[in-house]
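1. Sequence and computational prediction follow.
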Amino acid sequence: MDVGREARRAPARLRRGDRGSEADRERRMSAPNNVVEPIEKSWKELNQLVESLGPMGLTMTGPDGWAVKDHLVHVAAWEHSLIALLDGSDRRSAMGIGPEASETDSINAAVWSLHREEKPEQALAYFRQTHTLLMKLLGGMSDSDLALPYNHYQRNDPRDPGDDRPALDWVAGNTYEHYAEHITWIRAIQR
């Protein structure tokens, strides 16, 4: 968002009476960065789907052997990884797995193995608590913070020095883009 442009346009909007909705004003005042809104939108969609299934629906299993609760734990584990990325901690440790799991598939298998015996209520609590922690962290970050590269945050586990992609790429990939994938898979289980 170009703050200067918005500041110049604001008086004209106010004179016209174009103040936007209450929700628009609240969002502009409360969102510290531009990633919060798409995360919240996609999170709401995922939560509505989960709520529509009820507790027994969390045990429905797809052809790959994953129950809905496994998808929720998986999303939460990757959110924990994102929290660790942004606070400079070890990402695999944050997920509760060891360094032997290094590729995405082996990480996912390790997370599944770690949590597979959890009851649906435990999986749901982990899913929601982790998201709350992540949103608290993101709520204190600016767009400038999220534009910093991965290596700025992960100095002990850097990527290729030439990889200057912003941390925002990991935020998107481990939140709203990730939720969308799992919404699709959960809906497929539901059918």
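-> Received it, and whenever you're ready, just let me know what you need. Numbers count the residues shown, from 1 in each chain.
2. contacts and neighbour counts: CA atoms only from here.
-> Fine.
3. Could you identify the helix or strand that succeeds the helix or strand containing Ala23?
-> Ala23 belongs to helix 22-30 when assigned by DSSP states H and E. Where DSSP H and E defines the elements, the next helix or strand beyond helix 22-30 is helix 36-57.
4. by how many degrees do the helix or strand just after that next one and helix 36-57 diverge?
-> Using DSSP H and E, the helix or strand that follows helix 36-57 in sequence is helix 68-87. Put simply, helix 68-87 runs at 150 degrees to helix 36-57, going by axes from the mean of the first three to the mean of the last three CA atoms, to 10 degrees.
5. buried set for helix 68-87?
-> Going by neighbour count (16 or more other CA atoms under 10 Å), the buried part of helix 68-87 is 68-86.
6. which residues are contacting that helix?
-> Helix 68-87 is contacted by residues 57-61, 90-92, 94-95, 108, 111-112, 115-116, 120, 123-124, 126-128, 130-131, 133-134, 137, 150, 153-154, 167, 170-171, 174-175, 178-179, 182, 186, 189 when judged by CA atoms under 8 Å, 6 or more residues apart in numbering.
7. Of those, which belong to helices?
-> 57, 91-92, 94-95, 108, 111-112, 115, 120, 123-124, 126-128, 130-131, 133-134, 137, 150, 153, 167, 170-171, 178-179, 182, 186, 189 (DSSP state H).
8. Pasting the second one now:
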Amino acid sequence: MATLASAAEQLEATRAELLSLLASLDEAALDQPGRVDGWSIKNVLAHLAAWEEWVVQVLPQRMASGTTPDNFRERATNEDRFNALEVAERAELTPGEQLMELERVRAELLSYVRSLPAAEAQRRNPWPEWPGTLPEYLLEALRDHEAEHLGTLRAALAARE
């Protein structure tokens, strides 16, 4: 069973892989439209930050009451609409600012989950839609999501070489 510590390590490893992949790219390359399925790399980073921020905002209530706030549930019901709105909201950010936002959101997430008592984090079925533990959720919802986009970014960058 995953622990908060092991989940945090895996989240950090996936993020390090993502940042390493992008380290050699300048801001113009990160901001070039259409590099990844119609999005710029910066847009992909905005998408990742938006979903992680959604998790950061709903986790306290989910862990305390087992519910997801209605306004957050509604926002995530239509994923395509959510993605379009959230990426558009971050359009004015430079690629460097988008990277900083990505790191800020991750720091908030880790700060929150590390503040939880271990027993609470290991509780099964903390909200009705999730049968596992919080660490398992973090791995499936965030690590796997980021890894999926990491693979897409790798393929897009390899195709451009």
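-> Received, thanks. All figures in this text were calculated on a predicted structure; none of them were measured in a lab.
9. Whichever of the contacts of helix 68-87 of structure 1 end up buried, select them in PyMOL.
-> To isolate the buried members of those in PyMOL, using 16+ other CA under 10 Å:
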select buried, resi 57+58+59+60+61+90+91+92+94+95+108+111+112+115+116+120+123+124+126+127+128+130+131+134+150+153+154+167+170+171+174+175+178+179+182+186+189
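10. give me every residue that touches Leu171 of structure 1.
-> No Leu there; residue 171 of structure 1 is Val. Leu82.
11. Which residue comes closest to the counterpart of Trp54 of structure 2 in structure 1 once chain neighbours are left out?
-> Residue pairing (TM-score structural alignment): Trp54 of structure 2 is matched to Ser81 of structure 1. With sequence-adjacent residues excluded and distances taken as CA to CA, 6 or more residues apart in numbering, Ser81 of structure 1 is closest to Arg91, at 4.6 Å.
12. Ok, Met63 of structure 2 next?
-> Met63 of structure 2's closest residue in space is Pro126 (CA to CA, 6+ apart), at 6.1 Å.
13. In contact with the one you found, which residues?
-> Arg62, Met63, Gly66, Gly132, Thr133, Leu134.
14. Name the member of those residues with the most neighbours.
-> With neighbours taken as other CA atoms under 10 Å, the top of the contacts of Pro126 of structure 2 is Leu134, carrying 25 neighbours.
15. Quickly note the distance from the aligned residue in structure 1 for it to His80 of structure 1.
-> Using TM-score structural alignment, the partner of Leu134 of structure 2 in structure 1 is Ala167. Counting by CA to CA, to the nearest Å, the gap from Ala167 of structure 1 to His80 of structure 1 is 15 Å.
16. what do you get for Gly139 of structure 1?
-> 16 Å.
17. How about Gly57 of structure 1?
-> Applying CA to CA to Gly57 of structure 1 and His80 of structure 1 gives a distance of 24 Å.
18. I'd say the match of Leu134 of structure 2 and Ser144 touch.
-> No. Taking contacts as CA atoms under 8 Å, Ala167 of structure 1 lies outside contact range of Ser144: 10.1 Å.
19. And the residue nearest the centre of structure 2?
-> Glu52 (3.5 Å; CA atoms, centre = their mean).
20. gap between the counterpart of Glu79 of structure 2 in structure 1 and Ser113 of structure 1?
-> Residue correspondence to structure 1 (TM-score structural alignment): Glu79 of structure 2 is matched to Thr104. Distance, Thr104 of structure 1 to Ser113 of structure 1, using CA to CA: 14 Å.
21. same thing with Met135 of structure 1?
-> Met135 of structure 1 sits at a distance of 26 Å from Ser113 of structure 1 (criterion: CA to CA).
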